[in-house]
Structure formats: structure tokens, C-alpha cells
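Engineer: requesting a structural model of the entry that follows:
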Amino acid sequence: MYVVVAGINSMSKRLVKKLEGNHDVVAVDADKDKCDRLYSSSGATVINKSPTTISALEDAGIEKADVLIAAEKEDNENMVVCTLAKKYGVPKVVTRVEDDEYVDAFQIIDAQPISHNDILLSEFLSTVEHPYLVKLANLKGDLELVKASVKESSELEDRTVDEIEKMKKFPQSFEITSVLRDEEKVEDVELRENDQLIMIGPEKDKEKLDSFFQSQ
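Structural biologist: Below you'll find the predicted structure:
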């Protein structure tokens, strides 16, 4: 896909580096130092212009973009960027939102708002309420992708994935999709200490899953 990122900051820099291996990525920002640093540390095309201007977005190839990500600091600037992107027919427009009062306005112009505060709140709550799980992603249908580790002297050691899923206290609504050992995926193995289990299941049953790993 062809992705235009409007605004360079710590979040969008990480995003660019994650995307650039599989997509054509162009970043736009008015700050020359930010542009120079991103250019030197990534393979993305970088344009030193204000992304709120038509000329900057045209230089970025907005007319062929599949996705535009508005990551400016100010919501009103992101509103301008998103409005211009929709004018050029960009199919998918996503924007960072600082003030929740802007959420409805972005939705009216068919831009997908992502509230920084909502993400932080969700992550903090997940950490506090489910300390034995690490949330990796939200999926469709209220599903979540989560990770848990095999503790030292755990009763899960020397068991297989099939055996764990059949244990009485393991919630049947969750599925173990893979096992990571030393950051590498392994299959059909008996578990060891520090192995990480990647699982998919409904958010409503995370408390049961957390309790399972707490008691392992």
C-alpha cells in the first residue's frame, strides 16, 4: 500500500519504521530537523513542508495514497489534513485525536479518529486488572490477542498446547495460536520456563485467563 504520514513525532516515527518494510511510506512535516532525523534513520521518503498545505500533500503523492495517517499535534491541523485527503479521494484516513470533542467532527468527514487518551486508559486498565497477561492487539468482534509467559516451576512445563487447552481451568473461549521460545516460533513442543503463549479470545473472559496463569 501507499501510505502518507502527516506529522513526525515519536509515535509516527515508530509507525513509519514498522510500515516501511512492506509498504511505500511518505512522511511530511514542516520541521526540517525532524525530517532530517527520520530520513537518516529510515528508508521512507520525507518531505519538508507543512502537511496542512495542498502542495505538500501533492508532493507526497496524495492522489495515489491508499491510507493517510494524520499525526499532527493539534487537532485543528489534523482536521485540515484529513479534509484535504478526503477531497483527493484517499480511501482510508486515520487521525490522532487529543481532544475528544473533535471525535464527532472527524467522523462526520469519514476520518477514523484514534484517541491517545483512550489508548493509554485501556492499556493501564489492562495492566492493572490482568497483570499476568500482555495485550498485543484488539481484533474484530470484541476479541483480543494476548500473551502470557510460563513461570519458573510452573505446572505448565513439559505440557503441550493441546494438553493446556484441555485443562479444567483454561477458558475454552481462548485459543493458543502459537508458542514463542527465545523470540522464535516453535511448534509441537513441550513447554519450558519463559516460553510465551500467544492467544486469541474474548475480552470478557480475560479475567479467567489471567487467573489461570496466576495459579500456574
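
Engineer: drop to CA atoms for contacts and neighbour counts, all remaining ones
Structural biologist: Fine.

Engineer: so which residue is dead centre in the chain?
Structural biologist: Nearest to the mean C-alpha position of the chain, by Cα atoms, centre = their mean, lies Ala137 at 6.5 Å.

Engineer: and for comparison, fold this next one:
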Amino acid sequence: MRIAIAGAGAVGRSIAQELVSDGHQVMLIERDRAHFDPGAVEQAEWVQADACELSSLEDAGMQLCDVVIAATGDDKVNLVVSLLAKTEFAVRRVVARVNDPTNEWLFTESWGVDVAVSTPRILAAMVEEAVTVGDVVRLLTLRQGQANLVEITLDDKTSVAGQPVSSLRLPRDAALVTILRGGRVIVPQPDDTLEGGDELLFVATAAVELEIRTALGY
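Structural biologist: Got it, this is the predicted structure:
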């Protein structure tokens, strides 16, 4: 895929390096001369331009990109880049970085955002996930809030410990997608037995998150 990243700071460069390593064509767009360092990710195409200017994006060839990632440290810039990518260049997938959690409500389809990634919220979720047993922890919001990736860690006291996956009576809008057990990633099968210490990952709507907890015996 051809992917454009607006913002070549530490976050943008790190994303670019990962994507280049995976074989994607990456273009980094950076306005600030201090952050313009082609040697940092040599395999990427570097463009020194203002990602909020339509003409600059046209010259850079954003219309040829499959994905745009707005990764600057300024939420206003990320919103403008997202809107231009979606409305002016019909980019299929737009991912935007949210720097200030209070601005999350803006990062929606109305601004051209397909996926909003809030670093503070993810870090908070990781802390909760590391120390919480028996509670639902929301890790990631998907599809503009239509569904979430949530996690719950089982303990030995829950009634489902020792029971097969098929015994779970999950709500309609929830699906168990992965079981993390030690160093293993398990794709759940009906006959797999649940164990204390398992971390269960679900995709579910917000409305049924508490029902998931009840289904797991909490």
C-alpha cells in the first residue's frame, strides 16, 4: 500500500519505520525544517510541505495514497489533514492521532476520520489492563464508536473457569476474538477450556460491555 504520514516527529517517524519494514510505500510530509530528516527513515519518501495546504498535498500526490495517517502533535492540524484527505482526495482509510483526550469527540467521520487513536487513552487502558482482574477494560474504539475492543482478565474464582468457550452466553453484539494465555495467542474454539489468568479480548458495542462481565461470572 501507499501510505502518507503527516508529521515527521518521533511518532510519525516510528510509524513510518514500522510500515516500511512491512513492505509498504511511505511518504512523510513535514513542514518544520527541524523535523525534516530523510536520513531518519531512508526508505521513505520525504516531502517538506504544509499538510494543511491543498496545493501541497496535490503536488505530493496524496490522491495516489491508499491510507493517510495524521500524526502531528497538533489536533487542529490532524483534523484538517483528515478532512482534506477524505473529501478532496477520496483516500480510502484515514487514521488520526488524538493528542488531547478532550478533543476525541471531534475525531469522527464528519471530519474524515475512520480511526482515531488517542495515545493518552491507550496508555491509561494499558495500565488498567495490567492491574485489573474481573473488570472490562476498553482498549480501543472502532468504527467511530460503533464498537470497542475490550479486555477482561479471568481469575480462578469466576464460574466460567474450567468451562469450555461454548458455555459462554455472550450478548448478541459481542464476539470473543482472542484468548491471551501466558505467551500464547489462542484463536478460541468451542471446545477450548477457559482458565484463571486468561485475558479475553472481545469486540463489542458499548451497550453490552457490562453484559459481557455478567456472562463471565462477575
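
Engineer: so what number do they get for TM-score?
Structural biologist: Comparison of the two superposed chains (TM-score structural alignment, normalised by the length of structure 1) gives a TM-score of 0.63, and 201 aligned residues with a Cα RMSD of 4.5 Å.

Engineer: residue in structure 2 matching the residue nearest to the centre of structure 1?
Structural biologist: Here Ala137 of structure 1 is matched to Leu140 in structure 2, going by TM-score structural alignment.

Engineer: list the buried residues of stretch 166-177 of structure 2.
Structural biologist: Leu168, Leu170, Pro171, Ala174, Leu176 (16 or more other Cα atoms under 10 Å).

Engineer: again, but for stretch 37-50 of structure 2
Structural biologist: Val41, Gln43, Ala44, Trp46, Val47, Gln48, Ala49, Asp50.

Engineer: helix or strand for the nearest residue to Thr53 of structure 1 once chain neighbours are set aside, which one?
Structural biologist: Using Cα to Cα, 6 or more residues apart in numbering and skipping the chain neighbours, the partner closest in space to Thr53 of structure 1 is Val81 (7.9 Å). Secondary structure from DSSP states H and E places Val81 of structure 1 in helix 75-87.

Engineer: mean deviation of that helix from structure 2?
Structural biologist: On superposition with structure 2, the average gap between helix 75-87 of structure 1 and its aligned counterparts reaches 6.2 Å (mean Cα distance after the TM-score superposition for structure 1).

Engineer: for that helix, which outside residues touch it?
Structural biologist: Here helix 75-87 of structure 1 makes contact (Cα atoms under 8 Å, 6 or more residues apart in numbering) with 6, 51-54, 62, 68, 70-72, 93-99, 102, 106, 109-111.

Engineer: inside helices: which ones of the residues you listed?
Structural biologist: Ile54, Phe106 (DSSP state H).

Engineer: that older thread, can you lay out the buried residues of stretch 166-177 of structure 2 as JSON lines showing secondary structure?
Structural biologist: Below are the buried residues of stretch 166-177 of structure 2 laid out as JSON lines (DSSP: H, G, I helix; E, B strand; the rest coil):
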{"residue": "Leu168", "secondary structure": "coil"}
{"residue": "Leu170", "secondary structure": "coil"}
{"residue": "Pro171", "secondary structure": "coil"}
{"residue": "Ala174", "secondary structure": "strand"}
{"residue": "Leu176", "secondary structure": "strand"}
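
Engineer: quick one on the thing from earlier: max pairwise distance over the buried residues of stretch 37-50 of structure 2: which two?
Structural biologist: The most widely separated members of the buried residues of stretch 37-50 of structure 2 are Gln43 and Asp50, with 21.3 Å between them, by Cα to Cα.

Engineer: circling back to that earlier point, what helix or strand is the closest residue to the match of Ala137 of structure 1 other than its chain neighbours located in?
Structural biologist: Leaving aside its chain neighbours, Leu140 of structure 2 sits nearest to Leu149 (5.1 Å; criterion: Cα to Cα, 6+ apart). According to DSSP H and E, Leu149 of structure 2 maps onto strand 147-153.

Engineer: thought Ala148 of structure 1 was touching His130?
Structural biologist: No - with contacts counted by Cα atoms under 8 Å, Ala148 of structure 1 stays clear of His130, the gap being 10.5 Å.

Engineer: right, I'll call it a day here.
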